[in-house]
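*Asks:* Sharing a model prediction with you, sequence too.
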Amino acid sequence: MKVFLVATEESGDRLGAALMQALKTRLGPQVAFRGVGGYEMAAQGLPSLFRIDDLAIVGLAGITQALPKLISRIRQTARAALDEKPDVLVIIDSPDFTHRVARRVRKKNRTIPIVNYVSPSVWAWRPGRARAMSRYIDHVLALLPFEPDVHKKLGGPPCTYVGHPLVEQIDELRPNAQEAAQRTEGTPLLLVLPGSRKNEIRRLIEPFGRTVERIARTVWPLDIVIPTTPHLQDLVVRETARWPLRPKIVVKREDRRAAFRAARAALAKSGTVTLELGVSGVPMVTAYKMASWEVAIARRLIRVPSVILTNLVLGENVVPEFIQNDCTPDKLAAALTPLLTDSPARRKQVEAFARLDQVMEIGVAQPARRAAEIVEDVAKRGKS
């Protein structure tokens, strides 16, 4: 079986690598991989067409600036997939790139089955994409449990909840007895998560720093930890150099996970990390800022009552979010300070997060294995 995979961001690279490993477990030497991916997929045996480092973009402004390069890489990737004639094409997340590849491939060769791993956020904005996807996607592998129903209601392709990769990382994310005690006793540890991209960090690091300063006036002593990635470490060090309370900056995976297990609360950028915190049982306050013109467009398009994944999965707005003009140190500090004590606000979040086990099938779901089963099935049906 020849599988052509396309992933252009780190998160997609991790998913792709796990899928490749699961397919090798199922098929052994009878599977071969081609396509586009990062370091983890390369370690599983994928010879990537090009490096994906410079394709990681965010927001409408980022897409506009990178458009010429994106178009060139999209064409290159689609041509390679058509030349390979794989048994199945698997596109992973990054819909601004991967779905354009899929449409080009389907237009030129309708016999190549196409699987979409990670559904676009059709539940949040542009719901018409679901019906449009049914013309070029044969199956969607969903990370969020409510997405199959959404695709069914919107007329999208067949969609299966395979499980979020976080469900396989519970031992890394949840505290042992000693770490659980640290969450409620001794010096509180506050996680600060300003984002995983440079423009996000530059917009949020200043209000987050002033928020920490305000909290430290009433909660003392206080430990601050900022988990980040190696390529962003220097930026975070520079941007936090003027903070009156200096944070500990960690970049290794094991140090990041240890911080999650010990944290009493978190101040985080809206995004995937909110689900990571929820699964870890860490109460949080979330915030986001973007360019004013992006906000104007987003407000016209977004159709959900919250942009926090944890809230959407739970079906309840448990986690407070402060977006744009509401993202001020005073408001953030007022919402975050009670989470560092045994308050009703803290207990409400902790109790809600306990429901995630059932909703997300934690302890039951095996995302990569489920995904591999469906990919193999779609490939076999494509041959028949």
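*Replies:* That came in fine, so what should we check first?

*Asks:* only C-alpha atoms for contact and neighbour calcs from this point on.
*Replies:* OK.

*Asks:* which SSE is Phe33 in?
*Replies:* Using DSSP states H and E, Phe33 maps to strand 32-36.

*Asks:* after that strand comes which helix or strand?
*Replies:* If you walk from strand 32-36 toward the C-terminus, the next helix or strand you reach (DSSP H and E) is helix 39-43.

*Asks:* and the next helix or strand after that following helix, what other elements does it pack with?
*Replies:* Remark: after helix 39-43, the chain's next helix or strand is helix 59-65, criterion DSSP H and E. Helices and strands in packing contact with helix 59-65 are listed as helix 292-301; criterion 3 or more Cα pairs under 8 Å, 6 or more residues apart in numbering; DSSP states H and E.

*Asks:* Now do the helix it packs on: everything it contacts.
*Replies:* Residues from elsewhere that reach helix 292-301 (Cα atoms under 8 Å, 6 or more residues apart in numbering): 59-61, 125-126.

*Asks:* Recalculate using a threshold of 10 Å.
*Replies:* Residues lying outside helix 292-301 but in contact with it, judged by Cα atoms under 10 Å, 6 or more residues apart in numbering, are 59-61, 124-127, 289, 323-324.

*Asks:* re earlier: now for the strand holding Phe33, which elements pack on it?
*Replies:* Identification of packing neighbours for strand 32-36 by 3 or more Cα pairs under 10 Å, 6 or more residues apart in numbering; DSSP states H and E yields strand 2-7, helix 10-27, helix 39-43, helix 67-84, strand 88-92.

*Asks:* Produce a PyMOL select command limited to the buried residues of the contacts of helix 292-301.
*Replies:* Selecting just the buried residues from these in PyMOL takes one command, with 16 or more other Cα atoms under 10 Å as the test:
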select buried, resi 125+127+289+323
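
*Asks:* next, the one to line up against it:
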Amino acid sequence: MKVLISTLEPSGNLHLESLLSEFGDEVEIGGIFDEKFGKPIVSSREFGVMGIFAILPKIKLAKQSLEKMVEIAVDFDKVLLIDSPAFNLRLAKKLKEKYPEKEIIYYILPKVWAWKSGRKKFIDKYVDYPIAIFPFEKNIFEKTLYFGNPLLEQISYFREEPVENGIVSFLAGSRKSEIKNLMPTFRELAKEFSCEKRLVVPPHLDLEIYGDISDFKIYRNSEEALKNSEFAYICSGTATLESAIMGVPFALVFKTSSLEYSIGRKFVKLKYVGLANIIFDKLGICGEFHSEHLQNLKIKELIHEFKNSNPKKFISNSKILRKLLNGNPSKEIREIIFGKS
């Protein structure tokens, strides 16, 4: 079985790793993904940017990659798209128009509940198997399948009791622009703590982009850093959901350029930014799961979050979250790939 893969995000490659483990040697892959999985036509690391202005230089690369993906698709049995809607929706459309009989599986769907609701029609029209990762997405798309969230397959540590050791972890994101915006605040914040301060650096990134990291102990794996941390400060994204599932209290922090922030606030219609908060809000579960600090970051307020966290309540909410997200999506997707669903 030959499967054409398209995943441009670090988080998408994390989920691809779980899928490939489930597929075993029965699947041969090609397309766009991290180089550690084989030989892509272009490495997903080439697309590792965030923000309107950071994306502009990548437009030419995206167009060339899109054309190449459509060209080589003729040699593949099925198509698996993971996240990255700006690229993958265009790819789905072009593939279905050229190869109408070729099945397209879309895993980690566009967040049309947050913005760009018009993307729903592309999923309904061009995707054969839309696979959601949040329970409230089940009724959004016409053919949605929900098998649980992939993070439950990847996380091995689940906190049952509060930890009080003073260790604090800092996760500045997986994109260079996120890191550049947050590290000045993280460096200043770290000076307020006397115990161990852990900085999580994703495996695909070089330490040089972080600047001065002399106050931090470096970790390359987020779960390893978080599992015996008392508290964490985490950039918005998948890592916030990971920490919420694990039961490790944290504060979400986010900062970008003033213009990009203004544009985002205009078009993104959500009460919360953090995924755990969004899940609880969408499902009508009362209360904020974790705090959120956006754009105007104040050190005193961030220190207050650490000193006044409620780890017992956090762990209780974490257990609720795990039940909502429990499942085995990789196994179910394997069944779809091999036509057994």
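*Replies:* The structure has been received and is ready for your questions. The structure presented is a predicted model; accordingly, all values stated were derived computationally and were not measured.

*Asks:* After superposition, what is the TM-score?
*Replies:* Taking TM-score structural alignment, normalised by the length of structure 2 as the basis, the two superposed chains have a TM-score of 0.90; 335 aligned residues with a Cα RMSD of 2.3 Å.

*Asks:* and the direction of the strand holding Phe33 of structure 1 versus that of helix 10-27, what angle?
*Replies:* For strand 32-36 of structure 1 and helix 10-27, the angle between their directions (axes from the mean of the first three to the mean of the last three Cα atoms, to 10 degrees) works out to 170 degrees.

*Asks:* what's the counterpart of Ser318 of structure 2 in structure 1?
*Replies:* In structure 1, the residue paired with Ser318 of structure 2 is Phe353, using TM-score structural alignment.

*Asks:* To what extent is its match buried, counted in neighbours?
*Replies:* Using other Cα atoms under 10 Å, Phe353 of structure 1 has 22 other residues around it.

*Asks:* sorry, back to before: could you provide the helices and strands packed on strand 32-36 of structure 1 in TSV, with additional columns for mean neighbour count and distance to Arg369 of structure 1?
*Replies:* Formatted as TSV, those follow (neighbours: other Cα atoms under 10 Å; distance: least, Cα to Cα, whole Å):
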stretch	mean neighbour count	distance to Arg369 of structure 1
strand 2-7	25	16
helix 10-27	20	6
helix 39-43	18	16
helix 67-84	16	24
strand 88-92	27	15
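
*Asks:* Contacts only, for Val127 of structure 2.
*Replies:* Applying Cα under 10 Å, 6+ apart, the residues near Val127 of structure 2 are 79, 81, 89, 92-93, 95-96, 102-106, 121, 143.

*Asks:* do that again at 7 Å, thanks
*Replies:* Counting by Cα atoms under 7 Å, 6 or more residues apart in numbering, Val127 of structure 2 makes contact with 92, 104-106.

*Asks:* Next one: it from Ile5 of structure 2, what distance?
*Replies:* According to Cα to Cα, to the nearest Å, Val127 of structure 2 stands 14 Å off from Ile5 of structure 2.

*Asks:* And for the residue in structure 2 that Val36 of structure 1 lines up against, nearest residue in space, chain neighbours not counted?
*Replies:* Val36 of structure 1 is assigned Ile32 in structure 2 as its aligned equivalent, the criterion being TM-score structural alignment. The shortest distance from Ile32 of structure 2 to any residue other than its chain neighbours is 4.8 Å, reached at Ser6 (Cα to Cα, 6 or more residues apart in numbering).

*Asks:* Make sure that neighbour is actually in contact with Val79.
*Replies:* No. Taking Cα atoms under 7 Å as the contact criterion, Ser6 of structure 2 and Val79 are not neighbours in contact, 8.2 Å apart.

*Asks:* Which secondary structure elements does the lengthiest helix in structure 1 sit against?
*Replies:* In structure 1, assigned by DSSP state H, the helix with the most residues is helix 198-218. The elements that helix 198-218 of structure 1 packs onto, with contact taken as 3 or more Cα pairs under 7 Å, 6 or more residues apart in numbering; DSSP states H and E, are helix 329-336.

*Asks:* what is the orientation angle of the next helix-or-strand element following the helix it packs on with helix 329-336?
*Replies:* Proceeding C-terminally, helix 329-336 of structure 1 gives way to helix 344-353 as the next helix or strand, assigned by DSSP H and E. Inter-element angle recorded for helix 344-353 of structure 1 and helix 329-336: 70 degrees (by the same axes, to 10 degrees).
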